[in-house]
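> Next come a sequence and a model predicted from it.
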Amino acid sequence: MRGLAHARVRGGLGIVASCVVGAAAILAVNVLIMGLSLVASDFADAKGVGPEAEEVSRALTGQDGSYALSADVTQALRDHGCWALLIDAGGQVAWGLDVPADVPASYALADVASFSRWYLSDYPVSCWRYGAGLVVVGAPRYSVWKYSVSSSIKSLGATALLLPVVFLADLVVLVVLARLFARRSWRQRDNARNEWVAAVSHDVRTPLAVVVADASELAGSQRLDGPDRARAERIVAKSRETAELLSDLNTVNRLRYAMEPVDAREVHLAAVLRLVVAGFLDGGAGGCELELDVSPAAEDACLRGSEALLRRMVTNLVGNSIRHNPQGCHVRVSLDVRGGLLGTALGRRCVLTVSDDGRGFGAETLSTLRHRPGDELPEHGLGLVIVRRIAAAHGGRAGFANDERGGCSCTVELPIVARRA
């Protein structure tokens, strides 16, 4: 059903849009969390790790080969279990504070290049220039992770391009998961609603049939006087109207959830119109006059779909005019063909119009019919909602309007299929 397919596409696009917003929000939250983590980490490092080599170098004074470190920096180093040393230009340790025994006393250029980048005897260290020498401050083993990372500009560019790819991959996963959960939720909801409608219809149909039978018997009884017999006839009429309403409810429910099959059969709409109009004339059209006008071009127009549903659609349209105009009106049913693209058969459509000169649609009913169909059933005009959904199920559309001169019209356009040889 094309109408149902459109509804599912709209639902799918809504899910995708929600997932895009959700993925963007998740990405923003992740970036924020990472930023806050880095700030918190730097703040914790500032308090949890002792003085760096730069601070020690500024606090270190020396003259004639004798060096002294300020008392506050010395205490800060010891409070954090750190040590410090000064390597002179010849690679020898010229000064030291609490230097562990396994730390060498002399260094070559290769040693300096190694520990300035990584570790010195497994101690994480920091280095800072002091005159011609080098101040080295070491922290306890396994207290600091230290690793120097470098990357080419090309690699950084590739990494920058990888971020959107990762974002799109996360988005795809999010869409798939959301779709799976949504389909499961929709299926459960649809099953629950279908079961509820079927149960209510079944439970009401049986006592309603009893009411119709008893009221019909009373209406035909000779023991009742005129007013009582008329009252019994009204009970029969309203009971049958309620039965039709239950049938409409079941039909609209099946169409909403694709439970009503559209038969892949060729249907002559002109024949369907004659059958429906004849049924109303035989069964009584109240005080209404019925007129049927089928153009020659529409006589052989063939649709592809369900004859039962199309008959129900036409019955609802004609019955709506009769039911809402008990004072009588003129109902005109017409069928014509609208030409295809550039005069070809491509896009040819049947145009069915049911109009009357009665009281027209109420403002609330017309507003409901002109809005996009939703999940909730309307309080009024259920039969016309079925008309719209049957038209959509056959790839067509239905329009409703009031006539300025009085009355209303319903126009249904349905695609014509090529006749099979």
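Happy to help now that I have it.
> CA only for contacts and neighbour counts going forward, please
Noted.
> didn't residue 292 look like it was pressed against residue 334?
Yes. Between residue 292 and residue 334 a contact is recorded at 5.8 Å, counting by C-alpha atoms under 8 Å.
> Tell me which of those two has more neighbours.
residue 334 (19 against 16; other C-alpha atoms under 10 Å).
> Within the helices and strands, which one has the nearest residue to that one once chain neighbours are set aside?
Leaving aside its chain neighbours, residue 334 sits nearest to residue 293 (4.5 Å; criterion: C-alpha to C-alpha, 6 or more residues apart in numbering). Using DSSP states H and E, residue 293 sits in strand 289-294.
> centre of the chain versus that strand, how much separation?
45 Å (C-alpha atoms, centre = their mean, to the nearest Å).
> tell me the contacts of residue 75?
Counting by C-alpha atoms under 8 Å, 6 or more residues apart in numbering, residue 75 touches no other residue.
> Could you pull out the buried residues of the helix or strand harbouring it?
Residue 75 is part of helix 71-79 when elements are defined by DSSP H and E. Going by neighbour count (16 or more other C-alpha atoms under 10 Å), the buried part of helix 71-79 is 73-74, 77.
> Go through those residues and say which is closest to residue 17.
residue 77 (55.8 Å; C-alpha to C-alpha).
> name the helices or strands packed onto the helix or strand encompassing residue 196?
Using DSSP H and E, residue 196 maps to helix 153-219. Identification of packing neighbours for helix 153-219 by 3 or more C-alpha pairs under 8 Å, 6 or more residues apart in numbering; DSSP states H and E yields helix 2-48, helix 226-256.
> Now do the last one against helix 2-48, angle only.
Note on geometry: by axes from the mean of the first three to the mean of the last three C-alpha atoms, to 10 degrees, helix 226-256 and helix 2-48 are set 60 degrees apart in direction.
> In helix 226-256, which residues are buried?
Applying 16+ other C-alpha under 10 Å to helix 226-256 flags 229, 232-233, 235-236, 239-240, 243, 246, 248-253, 255-256 as buried.
> Then stretch 327-343?
328-338.
> Let me see the residues that make contact with it.
Outside stretch 327-343, the residues touching it (C-alpha under 8 Å, 6+ apart) are 270, 286-295, 297-298, 301, 318, 321-322, 345-358.
> Use this one as the comparison:
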Amino acid sequence: MKTAQRFFRKYLLSTFGILLLFLLLNCILVTVIAISSSNLSAKSDLPISRLAKLITVNDKGIETDKNFSKLLYEQNAWAMILNDRGKVIWEENLPEELPRNYTSTQIAQFSKWYLQDYPVRVWKHPAGLFVVGYPKHSVVKYTFTMDYDYLFSGLIGIIVIFSANILLMLILFWHNIHRVEKAVSPILTGIEMMAEGKSVKLTEKGELKEINTELNKAVNQLIKKDSARSEWICAISHDIRTPLSIMLGYAGEIEDDDRLTTETRTQAGIIRKHGEKLRKLIMDLNLASKLEYSMEPINKTLISPVELTRQVISDFLNNGLDSSFVLDLKTHSCAEKIVIEGDSDLLARMLENLIHNSITHNPHGCNINVTISDDENCCVIVVEDTGKGISPTLLERLNSAQVKSIVCDKGGEPVHGLGLNLVRQIVKAHKGKISFQNVEPHGLRISIKFPIKNKV
């Protein structure tokens, strides 16, 4: 469920980011357009105040600067000055169709609008009323008048409407996101539960009911396959147990019969050893299957890891450990006081498999040291040997949480198989952690951490 929430939270935040980016880009675009329009307007309009400064009045009359005519020519404009009686007392490029005398009414009209379709601008000048005219249809004049309070209210209204639209858009978007999240979250949760091997049953209704239906079918199919595999393993384990016991019994009798030749007794001993190995593999396979599907009840009790390890090592030594192997237990000063909570049978099987792993993969013998210590409220159990170790690639695969411990070589033969897979499952069932590491110059170190219950 946390994954689904994280996904939709990230999606919602990205949407807000896109919305803010959209608003920012629009503001930038409006600003650019406004500046461009302002520049274009500045290019298309003559600054009348600047032109007025280029006209002077002296004893000779009205004179213009040399740049005045040039500016008028560039804009195809014309100019004139009216006296107080409305008579044109000075002109330049003034169209012939325009009158040379104007009434006060005419002056008031063209000051606001047009002079016979010519857009004009007026400016107060010492010589009189300065008028600049532009070509027809080159400038649009529009006088806009509005009450201040009404304008202010209108601006406030525009802001409120804009904000309300943004808020409504966010609310609708959040509502849609919530609907999608409500529909998709069970699917994502179901996939997570499937990945953890748990049973899933989704409600087959809503907008995504087809996906829920297909996911339920997939879960049911996986459950059927897993059940069939589990039942097959249990049946095989049960069916093999009796004939295997008979084989081991007869092999043991032949091995102990002094009347037979040494070669025959040796062969019987080999058969017995491999039969015991096969029986252990079957037991591990059955136990691993039960742990995987939570069929094996874990009877947790308070356990001293030191005492449990001593018992396991004693069993190895008492059952005739080959002289090429040296098995030793090392404990730190505080290790005797450590108490953990767990299933003693499963933890014993874990230690047996780790020691068997060192023995099996180092047939020429090695030293095997089991060390128990504590580290930050954790009981640390380390099984280290002086054998040949493993390759870096294999080490990486063993440490990968996504890869099972059953690892095969290029020929498909198991290199580190069911025993380590069972160890990993036992460690997981006890909420522990396991790691693999090569030892210099050679050897393998397997470290396991379990939470400490208390110290006595």
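Cool, got the structure. All of these numbers come straight from a predicted model, not from anything done at the bench.
> Need the TM-score between these chains.
Overlay of the two chains. TM-score (TM-score structural alignment, normalised by the length of the first structure): 0.57; 271 aligned residues with a C-alpha RMSD of 3.2 Å.
> With respect to residue 396 of the first structure, which of the buried residues of helix 71-79 of the first structure is nearest?
residue 77 (83.5 Å).
> Surely that closest one is in contact with residue 71?
No. With contact defined as C-alpha under 8 Å, residue 77 of the first structure does not count as touching residue 71 (10.0 Å).
> where exactly do the strands run in the stretch 301-450 of the second structure?
For the stretch 301-450 of the second structure, strands defined by DSSP state E, counting those that start in this stretch occupy the ranges 301-303, 325-331, 338-342, 366-374, 378-385, 407-408, 414-416, 433-438, 444-455.
> Quick one: closest of the ones you listed to residue 53 of the second structure.
Closest to residue 53 of the second structure of those, according to C-alpha to C-alpha: strand 433-438, at 90.0 Å.
> now the angle from the closest one to strand 378-385?
Using the same axes, to 10 degrees: strand 433-438 of the second structure against strand 378-385 is 30 degrees.
> picking that back up, just the buried residues of the contacts of stretch 327-343 of the first structure.
Here, 16+ other C-alpha under 10 Å leaves 270, 288, 290, 292, 294, 298, 301, 318, 321-322, 348-358 buried among the contacts of stretch 327-343 of the first structure.
> can you tell me what part of the second structure the helix holding residue 75 of the first structure aligns to?
For helix 71-79 of the first structure, there is no aligned range in the second structure, judged by TM-score structural alignment.
> if we can go back for a sec, what span of the second structure is the strand holding residue 293 of the first structure aligned with?
The aligned range for strand 289-294 of the first structure is 326-331, by TM-score structural alignment.
> what about that stretch, how far off from the first structure?
Compared with the first structure after fitting, stretch 326-331 of the second structure has a mean deviation of 1.2 Å; criterion: mean C-alpha distance after the TM-score superposition for the first structure.
> Could you dump the helices and strands packed on helix 153-219 of the first structure into JSON lines with distance to residue 192 of the first structure added?
As requested, those are exported to JSON lines (distance: least, C-alpha to C-alpha, whole Å):
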{"stretch": "helix 2-48", "distance to residue 192 of the first structure": "19"}
{"stretch": "helix 226-256", "distance to residue 192 of the first structure": "12"}
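> Looking at those, which is nearest to residue 183 of the first structure?
helix 2-48 (10.2 Å).
> The nearest residue to residue 185 of the second structure once chain neighbours are set aside: what's it in contact with?
Among residues not flanking residue 185 of the second structure along the chain, residue 4 sits closest, at 5.5 Å (C-alpha to C-alpha, 6+ apart). Applying C-alpha under 8 Å, 6+ apart to residue 4 of the second structure gives the contacts 181, 184-185, 188-189.
> cool, and residue 357 of the first structure?
329-331, 405-408.
> do that again at 6 Å, thanks
When contacts are counted by C-alpha atoms under 6 Å, 6 or more residues apart in numbering, residue 357 of the first structure touches 329-330, 406-407.
> Just give me the match in the second structure for it.
Under TM-score structural alignment, residue 357 of the first structure pairs with residue 386 in the second structure.
> Quick check: closest non-adjacent residue to that match.
Closest to residue 386 of the second structure by C-alpha to C-alpha, 6+ apart is residue 443, at 4.2 Å.
> quick one: that neighbour and residue 385 touch, right?
Yes. With contact defined as C-alpha atoms under 6 Å, residue 443 of the second structure and residue 385 form a contacting pair (5.3 Å).
> So what's the residue count around residue 345 of the second structure?
12.
> what's the distance between the residue in the first structure that it lines up against and residue 321 of the first structure?
Superposed on the first structure with TM-score structural alignment, residue 345 of the second structure falls opposite residue 308. According to C-alpha to C-alpha, to the nearest Å, residue 308 of the first structure stands 20 Å off from residue 321 of the first structure.
> for residue 410 of the first structure, same thing?
Taken as C-alpha to C-alpha, the span from residue 410 of the first structure to residue 321 of the first structure is 10 Å.
> now the helix or strand that residue 63 of the second structure is a member of: which residue numbers in the first structure?
Taking DSSP H and E as the criterion, residue 63 of the second structure maps to strand 61-64. Aligned using TM-score structural alignment, strand 61-64 of the second structure spans no residues in the first structure.
> Can you name the element that comes right after that strand?
Taking DSSP H and E, what comes next after strand 61-64 of the second structure is helix 66-74.
> distance between that next one and the chain's centre?
Put simply, helix 66-74 of the second structure sits 67 Å off its chain's centre (C-alpha atoms, centre = their mean).
> do the same with stretch 292-307 of the second structure
On C-alpha atoms, centre = their mean, the centre of stretch 292-307 of the second structure falls 36 Å from that of its chain.
> corresponding residues in the first structure for that stretch?
Going by TM-score structural alignment: stretch 292-307 of the second structure matches residues 256-271.
> Mind listing residues that contact that stretch?
Contacts with stretch 256-271 of the first structure, where a contact means C-alpha under 6 Å, 6+ apart, come from 254, 299, 302-306.
> Alignment lookup: residue 255 of the second structure to the first structure.
So residue 255 of the second structure corresponds to residue 219, using TM-score structural alignment.
> and what of residue 237 of the second structure?
Checking with TM-score structural alignment, residue 237 of the second structure has residue 201 as its match.
> mind checking how far its match is from residue 192 of the first structure?
Counting by C-alpha to C-alpha, the gap from residue 201 of the first structure to residue 192 of the first structure is 14 Å.
> neighbour count winner among these two?
A count of neighbours by other C-alpha under 10 Å puts residue 201 above the other of residue 201 of the first structure and residue 192, at 17 against 11.
> Throw the contacts of stretch 256-271 of the first structure into TSV and include distance to residue 400 of the first structure, thanks.
Listed next are the contacts of stretch 256-271 of the first structure as TSV, based on distance: C-alpha to C-alpha, whole Å:
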residue	distance to residue 400 of the first structure
254	23
299	24
302	24
303	22
304	23
305	22
306	23
